[in-house]
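# I'd like to go over a predicted model; first the sequence, then the structure.
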Amino acid sequence: MKKKIVSMLLTSAMVVGLAACGGASSTESGVTNGQSSGQEGSGESAQAEGSGERQTITWSVIDVNAGVNAVGDYADEIIQQIEDYCGADLDIIWYANDALSEKNSLALTSPSTMPQIMSWGGTVTGDVVSAAKNGAFVDLNNYIWDSEKYPYLSQLSKEVAANLTVNGQLIALPRTRVVGRYGLSYRQDWAQKLGVELPENATPDDVYKMLYAFTYDDPDGNGVDDTIGMEMTLYTGPFDIIQTWFGCGNGWQEVDGKLMPVWTTDEYFEAVEYIKKLYDDGLMPADFYSRPTDSWSNGCKTGENGVFIDVLDSGKRIWQYFEADETYTASVVNPDEPATMNLYGAVNGHTLATAGYNGFFTLSATTLDTEEKIEAALTLLDRLCSPEMLTLTQYGLEGINYEYDTDGYIVDLDAETEDQAAVELANNYKGLNQLLTFLPSSESSTGAIPIATNKFNEAQDAAYAAALPYAELNPALSYLVGSDTYSQVGADLDEQVTAARTQYICGSISLEEFKNTLDSIRSQGYDTIIEEVNAQR
């Protein structure tokens, strides 16, 4: 039986999960798709005004599929439809996610051959800021606010735009994400069986009691000591979320009228002591620091763990895993029903906010050396936000990859099948969602596609809405972009802070050594960063 698509955000959420965790390990494909055809666009083409010929746009794109991107039997047809609709020919260069930073850094050293559009992960820092100050990228302020030419790009949030601005120039377009996306999800049936369901306004102590019960009170009822409360890998983002529960903010916090890194606050150390207690009491995997991120969520899926702290849509996907035919997991309360996840969200009135984006696109000021080329690239990015292109890049071809049911909703022909040939249909369009900015927002973009909803999607949307009022934004994000010192050494110093935190939590260093390390990090440049951030306010 065909399976109806049930998530308005499925594709974008999957990509975010991969980006946040470092992505799946893959090899640089080194191949290009959609070489210039020289064919003029159809009547629906959005060829840039004033252009005498159709431009070929070179684009470095993140490969999260180990080289299997747009390689199916109908891939060329899909690329051709994108080109005709957007009025430009595509020359795509796929870069493995774990090689992206190195490849982009190399590209910056050869301005004359830089891809015209470049994909980046995370937020604007380091090499990007330095390159922007040297004039490497097009100032998009001069273009995208024209709502007639760019009806989708022009709806970019001014707050998010500020985080992509260097010296007053908007140097990138974001891959937009839900702001209230982070939180806590937990195994509902385990909590119900043990009587430790979280109350409406849960405290860190409530979470501790749940984790302890999930670890030591045999939540699966098999009589074996084989469960650990909280899922954790070497990606320590969950610790950043837990820190917000204690009121220390997201990355930076205002203290006595001055913005300071959270690791300079008393609340931070209270949070770290809490996390250390979770570790010392065996409520998370003892070897989390060596567990690869590509196995993240497997602990909850296989019944090792009952709490997952990160994006709430991952909790939803664990729940879907429990109910899928091939991975069906029975509830410990009622074996005739499937196991469930509660997408709980904020704890103690706090959770982490996203930056409003994860990853971004820059436009080269050297290889996009004419107005026609710049407008062709921006028209391409804008047109990819249309319902037609959102559907094509995420679901493929009607009649081949999907069809509409009697209610007008998309039915995915690639899903729920044991026929390998049918599964491989997704190769027609796989990876093309990496071309999308999802502007004006990921919700409105995917909402433009007629996709059926159900309890999973409804629970996710409700969890996002509930988390949003408590999501702590990083108040220094736009100022960090303008800090010269942060662009040079900030990423390395941040990694040192994270590493020292892990070492203290695991008992490798003492509290005094931990604090001394943080003091050393301040002397290595962070005090200067603090000064530069506050000087901009």
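Here it is on my side, so go on.

# alpha carbons only for contacts and neighbour counts from here, please
Will do.

# Next one: Pro469 from Pro199, what distance?
For Pro469, the distance to Pro199 equals 18 Å [CA to CA, to the nearest Å].

# Give me the more crowded residue out of those two.
Using other CA atoms under 10 Å, the more surrounded residue of Pro469 and Pro199 is Pro469, with 15 against 11.

# my read is that one is in a helix, agree?
Yes - the assignment for Pro469 (DSSP: H, G, I helix; E, B strand; the rest coil) places it in a helix.

# now it: how far from Ala476?
With CA to CA as the criterion, Pro469 and Ala476 are 19 Å apart.

# now do Gly17
24 Å.

# likewise Asn427?
With CA to CA as the criterion, Asn427 and Ala476 are 41 Å apart.

# what does Ile171 give?
In this view, Ile171 and Ala476 are 18 Å apart by CA to CA.

# What of Phe438?
Distance, Phe438 to Ala476, using CA to CA: 24 Å.

# What's the end-to-end length of stretch 424-443?
In stretch 424-443, first residue to last residue: 28 Å (CA to CA).

# What residues sit buried inside it?
For stretch 424-443, burial by neighbour count (16 or more other CA atoms under 10 Å) applies to 425-443.

# Sitting in helices, which of those do you find?
Those of the buried residues of stretch 424-443 mapping onto helices are Ser442, Glu443, per DSSP state H.

# Please compare the first structure with the one that follows:
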Amino acid sequence: MPRTPRTLAAAATLAAAALVASGCSSSDAAGGEGAALDTISIQAPFLGAQPPQQGDEVEKRLEEMTGKQIEVTWVPNSSYEDKTNVTLAGDQVPTVMVIQGKTPGFVKNAEAGAFWDLTDILSDYPNLTTENPEVQEAASVNGTVYGIYRARDVMRTSVIVRKDWLDKLGLQMPKTTEDLANVARAFTEDDPDGNGVDDTSGLIVPKWPGGINSNSPWDVMATWFGAGNGWTERDGELVPNFTTSEWLEAVDYEKSLIDNGWVNPDYATLDSASWNDPFFQGKGGIIVDVHSRAEVIRKLFKQQDPENFQNFVDSTGNLVGPDGEMHAHPTTGYSGFLVIPKSQVRTEEQLRDVLQFLDTMASKDAQILENNGIEGVNFTVVDGKAEAIDTPEAQALTESVQSWAQLGTNVAGYVAYDPKMATEYEQTEYDERRAIEAADMEYAVFDEAAPYVSETYVLKGAQLDNIVSDARLQYLAGQIDKAALQDAIERWRTSGGDQIIAEINQLDQENS
């Protein structure tokens, strides 16, 4: 039977009760109440084909750094959420757990007192003190920090463009949403590939696997238009961005791109796994996604034409909206967090012992192990960057490192080595990407309701959001008119959305 938000919430309540109860009965990992922990047990996901072998060289070196034995239960990423629910409901809870998101199970357990409240203590540890307070707030549960978030790039949004088409048509990289429309028109109508056939599209958009405010190209454009990012403040109240006039203006802009034929005709069905194909095959010329996609596409061209691959791809960051302002679309800035269950870590003394362990795990030397590997074994340092060693042994270690990176927090900043790119051109593009991301951070528009968990949203938010997601797609496709789109937004409100707005604002007031 599929799990609904209601059944998940019920299961989470049982798991929370079991975990809190286990805190009263489980034995201390070090054998005594308040004693320091000799062994740190961890549950974490792995993304590769195989997890690291127990006692591998990375583990040994981390144990030397931290002075602790490390026992990791590696779980396939595909089944990690199920394993997390089982672990939280059982009596074999680790010292540290990777939690991948604010699921109903995690929230119920956290609010039931299953995990240590870290809100006021992390600042005592330099490597656990965040450099992005907005991200730590977003990763909290209603303002309470229950975990050390795993930092990811905050600013990733990119506009990726066929450079050879720009050059052929004498165009510049777009800087504004108006520029984007002009380039999309030219890429569709002005024969950018020079074959004399009307067979190209400007913007390439896939069928998006997520709903409203899931970082689709349509969501990014809404932020550019000043609609906010998820939730935004209007007249002193937090509201969903799709209730704003700027959001409707953005959707009209998106619809104009489609109506003019400047978007791939199969935008509603193109598999996101095949998103690169039209760009690489010369069928479309613009992608709005993340900077790393540009690197992936460059590699495709490099494999096809290693002598000239630098001529095909260019990229920039966020675009200036029609109000003349930059509203940059960020990620949440984190990918889950590390939590410390009270059932294994009984006292504040033990908590500080574990936090010191995690602080060391976030130090520069540990970050290098977790992100780069072992110098001289799978990488060398060239010009201050990590250059991969290309041997089977090195590649095996690198695969292991990709799993150990799941334990990296990097909240105080990434201080391991950046990668050494294969060519001077690729290195320049990588460095420019980082510079663009840093510049866009000044204009980042964060989701102002990200810290808050509405009970009504947990129960029915996903179904409600589908009302707006479906209506937007129908409006873009010309299947409904503007009035019907607005009716759908009103239906969201009357079906429970107004209650969600009330709960979010109550939480905001309580945490102000």
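In hand now; what should we look at? A quick note: this is a predicted structure, and the numbers were derived from the prediction, not measured.

# So which of Ile171 and Ala476 of structure 1 has more stuff around it?
The residue with more neighbours, out of Ile171 of structure 1 and Ala476, is Ile171; 29 against 22, by other CA under 10 Å.

# The more buried one matches what in structure 2?
Using TM-score structural alignment as the criterion, Ile171 of structure 1 maps onto Tyr146 of structure 2.

# what do we get in structure 2 for Ile241 of structure 1?
So, by TM-score structural alignment, Ile241 of structure 1 is matched to Val220.

# And the strands in the stretch 51-200 of structure 2?
Applying DSSP state E, counting those that start in this stretch to the stretch 51-200 of structure 2 gives strands spanning 69-76, 96-99, 147-151, 157-162.

# Mind putting the ones you listed into JSON lines with mean neighbour count and distance to Tyr457 of structure 2?
Converted to JSON lines, these look like this (neighbours: other CA atoms under 10 Å; distance: least, CA to CA, whole Å):
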{"stretch": "strand 69-76", "mean neighbour count": "18", "distance to Tyr457 of structure 2": "29"}
{"stretch": "strand 96-99", "mean neighbour count": "24", "distance to Tyr457 of structure 2": "20"}
{"stretch": "strand 147-151", "mean neighbour count": "27", "distance to Tyr457 of structure 2": "22"}
{"stretch": "strand 157-162", "mean neighbour count": "25", "distance to Tyr457 of structure 2": "27"}
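
# Mind putting those strands into JSON lines with distance to Val239 of structure 2?
Shown next, in JSON lines, are these (distance: least, CA to CA, whole Å):
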{"stretch": "strand 69-76", "distance to Val239 of structure 2": "37"}
{"stretch": "strand 96-99", "distance to Val239 of structure 2": "28"}
{"stretch": "strand 147-151", "distance to Val239 of structure 2": "26"}
{"stretch": "strand 157-162", "distance to Val239 of structure 2": "23"}
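
# between those, which gets nearest to Asp353 of structure 2?
strand 96-99 (12.1 Å; CA to CA).

# name the helices or strands packed onto that closest one?
Judged by 3 or more CA pairs under 8 Å, 6 or more residues apart in numbering; DSSP states H and E, strand 96-99 of structure 2 is in contact with strand 39-46, strand 334-339.

# so where in structure 1 does the last one end up aligned?
Strand 334-339 of structure 2 corresponds to residues 357-362 in structure 1, going by TM-score structural alignment.

# Could you give the separation of that stretch from the chain centroid?
With CA atoms, centre = their mean, to the nearest Å as the basis, stretch 357-362 of structure 1 stands 10 Å off its chain's centre.

# quick one, strands of the stretch 251-400 of structure 2?
284-290, 313-316, 334-339, 379-382, 385-388.

# which of these is buried the deepest?
Comparing those by mean neighbour count (mean count of other CA atoms under 10 Å), strand 284-290 ranks first with a mean of 24.
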